[in-house]
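S.K.: Structure for this input, please:
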Amino acid sequence: MIQGTGSNVGKSLIVAGLCRAFAERGLRVAPFKPQNMSNNAGVTADGGEIGRAQMLQARAARVAPSVDMNPVLLKPESETGAQVVVHGRRWATLRAREYGARKSELLPAVLESFGRLQGGADLVLVEGAGSPAETNLRKGDIANMGFAEAADIPVAIVGDIDRGGVIAALVGTHAVLDPPDRSRIKAFLINRFRGDPDLFDEGLTEIAARTGWAPLGVVPHFHLAARLPAEDVLGLADTNSGRRGRLRVAVLRLPRIANFDDLDPLRAERDVEILLIEPGAFIPPDCDLVIVPGSKSTIADLEALRREGWDIDLAAHRRRGGRILGLCGGYQMLGRTIADPGGAEGPRGRVAGLGLLDVDTVLTGDKRTLKVDGRHLATGTAVSGYEIHLGRTEGADCERPIVEIGGRHDGAVSADGLVSGTYVHGLFSSDGFRAAFLAQFGVGSSCRYEAEVDAVLDRLAGHLEAHLDLEMILAIARGERR
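M.R.: Predicted coordinates for the structure are as follows:
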């Protein structure tokens, strides 16, 4: 199990790299995360939801993603509550305190998934969540040491030197853990080192002396990580590293933004600049396209959009002849009305949408989650992606759909062609569709996205092979002493 001294120390990336590295050695590898919290979810072949990080890790391991790889997924719907997805399906919607009291009920489901993965793999690489040093969360824990204890597995812990204080973070984690949990940690590694890793030799020695944990190595900063799908929206903030693209795309940073990996293929394009519009900022008047992304809580995020004045900016953008694209929840917001008769997202009722598309949406209690393949109607290019949403959308603009999927149409386009929306996520991952879409703006496509993701995973695996003791990791997994 790979745990960390905190959130965003690089656990997901380390596990992905190890999955590819050990798969390259001929091992049957499976990734596993007992509990994940993310609104960036993917859909498995059987229509279940798991975190996007586990989707990437499965790809790295060259195995099909499964709901067993992330048996518990928390999808935040507010500051204090989240939808709880178990084995890919909605289980409940709980406030944080309620979930804390009930999470131990989910341990049998977590262990069931882990057991199934063990049965079909030579090596299971488990990713923790947050930090085991959050000892106030230890009771009933299923994400870190609570799971490690129940499954009786050893742990290696990651420290991020880029954020500073890595010695204190690792030694402090050792200090606050109870002795049984502390003894489960067999090794540690340092991540995101900039400069000469040999300069940290004394640091490794001091951490090992204070903790008794074996050093696995120092991993230099992997700059190509930005080309891999990010699970946290913070990864989009420095997407373009200051470059100015021929096509400027503004993306609204909604409070409950979801499935923002839709944007990864666009940010990989040399001539496309992604501008993440944070709360308090306005939509730049010189952008070419505005994307209203997916949302976990459409009506609440529509209210937030209006509070920011982005509704006024969007109307002005359209008057200037600018293009607007809504994805899933963003598509729903662009319509005339959104009705929630059953209280699927909150209070029952109907709210006015932005009125940029002549469509109306009714939120229903049944969630649609499935992988899809079809074609882009305007160009005939093949597309693939997935749907993950509540509700149905109908109206005059649906008579101008965007894609055909299994004999049915999806999406809508305004009469002037400037505003469009679709429920299908992942369209931009299809190279043909992305090229056709960019051609509308006079911009060419310069990348083969899926091939480049695999190439970066190969590079990441080589990076870890060069800087970590992978033989020690295998020895720890086998329960051997080194």
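S.K.: For the rest of this, base every contact and every neighbour count on C-alpha atoms.
M.R.: Fine.
S.K.: contacting residues around residue 128?
M.R.: When contacts are counted by C-alpha atoms under 8 Å, 6 or more residues apart in numbering, residue 128 touches 1-4, 11, 33-35, 143-144.
S.K.: now it: how far from residue 70?
M.R.: Distance, residue 128 to residue 70, using C-alpha to C-alpha, to the nearest Å: 11 Å.
S.K.: quick one: which of the contacts of residue 128 is nearest residue 371?
M.R.: Minimum distance to residue 371 across the contacts of residue 128 is 21.8 Å, recorded for residue 33 (C-alpha to C-alpha).
S.K.: My guess is the closest one contacts residue 67. True?
M.R.: No: look at residue 33 against residue 67 with C-alpha atoms under 8 Å: they stay out of range, at 10.3 Å.
S.K.: re the thing from before, quick check: neighbours shared by residue 128 and residue 70?
M.R.: With C-alpha under 8 Å, 6+ apart, residue 128 and residue 70 have common neighbours 33-35.
S.K.: Looking at those residues, which are in strands?
M.R.: In strands, defined here by DSSP state E, the members of the shared contacts of residue 128 and residue 70 are residue 35.
S.K.: I'd like the structure of this one too, to check against the first:
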Amino acid sequence: MTARVLMVQGCTSDAGKSTLVTALCRWALRRGVRVAPFKPQNMALNSAVTVDGGEIGRAQAVQAQACRLEPSIDFNPVLLKPNSDVGAQVIVHGHPVANMDARDYHEYKRRAFEAVMASHQRLVNAYDAVIVEGAGSPAEINLRDRDIANMGYAEAVDCPVLLIADIDRGGVFAHLVGTLALLSPSERARVVGFVINRFRGDLALLQPGLDWLEQETGKPVLGVLPYLHGLHLEAEDALPRGHLDKSAAALRVVVPALPRISNHTDFDALRAHPDVDLHFVGPGEAIPACGLIILPGSKSTRADLAWLRAQAWDVAIARHLRYGGKVLGICGGLQMLGHAVHDPQGIEGEPGSSEGLGWLALETTLEPQKQLRRVQGKLAFADAGVQGYEIHCGVSRGEALANPFAQLDDGRSDGALSMDGQVMGSYLHGLFDDPQALSALLRWAGLQDDVTVDVRVLRESSIERLADAVEAHLNTHLLAQWLLVSG
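M.R.: So this is what the prediction gives:
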């Protein structure tokens, strides 16, 4: 017997597809279903390293946690990582195959779809249910030809589709009815119901609209999910909405929001820490006074370094160091802190070299083989463990590496610490997720508080809250018909 398959598509990006799939995965697991997540094609700069040594979107790693599974390349067989406004690195079954512009990728989609269907087949053979996340909106009529992310996949495997819309954005009924109107008759027929997301207010005032929607479309509203504040879930791509007001926090941390920032989920634990006031600083904004500046990962290190200089942030960071502040670079941020970044083969853009910021005595060369590892070890500057994952093409060399950031259990060292102790860099993403490492790094940055934050525990609690919301607010009788194995 093959698995039941249910797909969640959204009227817009960030409508709540990833969150709903996460919620449904844990809800089904609670019901005794062996369930797996699936996203045929993802476009995101937040990625995770899988147990089988590949790279997938972070949202699918969270969904795997909801299923109590280790992340697998089959959960997201095609990942697009934008490295410019018109091009992206194409990753298939966990490993990069090429950089392509939109036209080239359109031609490549037939081969990409073969990878999608191979993963689909393995999952439906191994699990009772597969809950699938679409990408963007199925109503992007310019992308309908050779679609592998939404209805193209749903039609190929003949699965039902739930359509989710975000009422917090406004226009929710127009989103739902308009999306249906732009679908083909067969696509429209496979939409089996609607979910309205992020509602706050009196549900009785919304009910007339729900009644009209069901009468107008002939399709049921499965329910209305409330706006759940305080969820600790890793974002698929977009930076977190808004800024948490923690002006009284003991330590302010600033992260420049680079155009191709990658894995900004590295900072989720800092956002959750009660004594840390985390700021993402965007274009045209000045870097405020703070205790710690973190240069994040980047999909286009040289281009983002040039952009950082254009914002005069290099001058602001130098001033910050003169006044005794601390600077940490993660992955691409580590590379920027060195004397130079070389890309002789044009892996991330035009071939060439860029002068680094010069605060660590190392140089980095981008090489074709991407390093994908899950690692653990000990911080070299504190009595604390650390674990994380590496996703990078750069190989760094130089005398700064003799004073490493961490010693890894596989015998390698990672990163560097300046001799004056003000500047550090590491290739490890997710290093703040380890409570020991988080506390040690915050002490290095000047925070003496011993509050313990474990973002992994917070994430698990959020997944449970989502499953509770499904149980309380959605039509679980219909969900059971689509997801639970009968008999």
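S.K.: What does the TM-score come to for these two?
M.R.: Once the chains are overlaid, their TM-score stands at 0.96 when taken by TM-score structural alignment, normalised by the length of structure 1; 477 aligned residues with a C-alpha RMSD of 1.5 Å.
S.K.: re the thing from before, from the contacts of residue 128 of structure 1, which single one is nearest residue 352 of structure 1?
M.R.: Out of the contacts of residue 128 of structure 1, the member with the shortest distance to residue 352 of structure 1 (by C-alpha to C-alpha) is residue 35, at 36.2 Å.
S.K.: so who does the equivalent of the closest one over in structure 2 touch?
M.R.: Aligned counterpart of residue 35 of structure 1 in structure 2: residue 41 (TM-score structural alignment). Going by C-alpha under 8 Å, 6+ apart, residue 41 of structure 2 touches 76-80, 116, 134-135, 148-149.
S.K.: Would you format those residues as JSON lines with distance to residue 200 of structure 2 included?
M.R.: Formatted as JSON lines, these follow (distance: C-alpha to C-alpha, whole Å):
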{"residue": "76", "distance to residue 200 of structure 2": "32"}
{"residue": "77", "distance to residue 200 of structure 2": "36"}
{"residue": "78", "distance to residue 200 of structure 2": "35"}
{"residue": "79", "distance to residue 200 of structure 2": "34"}
{"residue": "80", "distance to residue 200 of structure 2": "34"}
{"residue": "116", "distance to residue 200 of structure 2": "37"}
{"residue": "134", "distance to residue 200 of structure 2": "25"}
{"residue": "135", "distance to residue 200 of structure 2": "25"}
{"residue": "148", "distance to residue 200 of structure 2": "34"}
{"residue": "149", "distance to residue 200 of structure 2": "30"}
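S.K.: Buried members of the residues you listed into ChimeraX, please.
M.R.: This is the ChimeraX syntax for the buried subset of the contacts of residue 41 of structure 2, where burial follows 16 or more other C-alpha atoms under 10 Å:
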select :76,77,78,79,80,116,134,135,148,149
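S.K.: Which helix runs longest in structure 2?
M.R.: helix 102-126 (DSSP state H).
S.K.: Over in structure 1, find the residue span it aligns onto.
M.R.: Against structure 1, helix 102-126 of structure 2 falls on residues 96-120 (TM-score structural alignment).
S.K.: quick one: contacts of the matching stretch?
M.R.: Against stretch 96-120 of structure 1 from outside (C-alpha under 8 Å, 6+ apart): 28, 30, 32, 34, 68-69, 71-72, 80-82, 86-87, 124, 140-142, 147, 150-151.
S.K.: compared with structure 1, how much does the longest helix of structure 2 deviate?
M.R.: Aligned to structure 1 and superposed, helix 102-126 of structure 2 gives a mean residue distance of 1.5 Å (mean C-alpha distance after the TM-score superposition for structure 1).
S.K.: And the next helix or strand after that helix, how far out from the chain middle?
M.R.: Once the chain leaves helix 102-126 of structure 2, the next helix or strand it forms, by DSSP states H and E, is strand 129-133. Averaging C-alpha positions (C-alpha atoms, centre = their mean, to the nearest Å) puts strand 129-133 of structure 2 18 Å from its chain's average.
S.K.: Give me the mean deviation of strand 129-133 of structure 2 from structure 1.
M.R.: With mean C-alpha distance after the TM-score superposition for structure 1, strand 129-133 of structure 2 averages 0.6 Å from its match.
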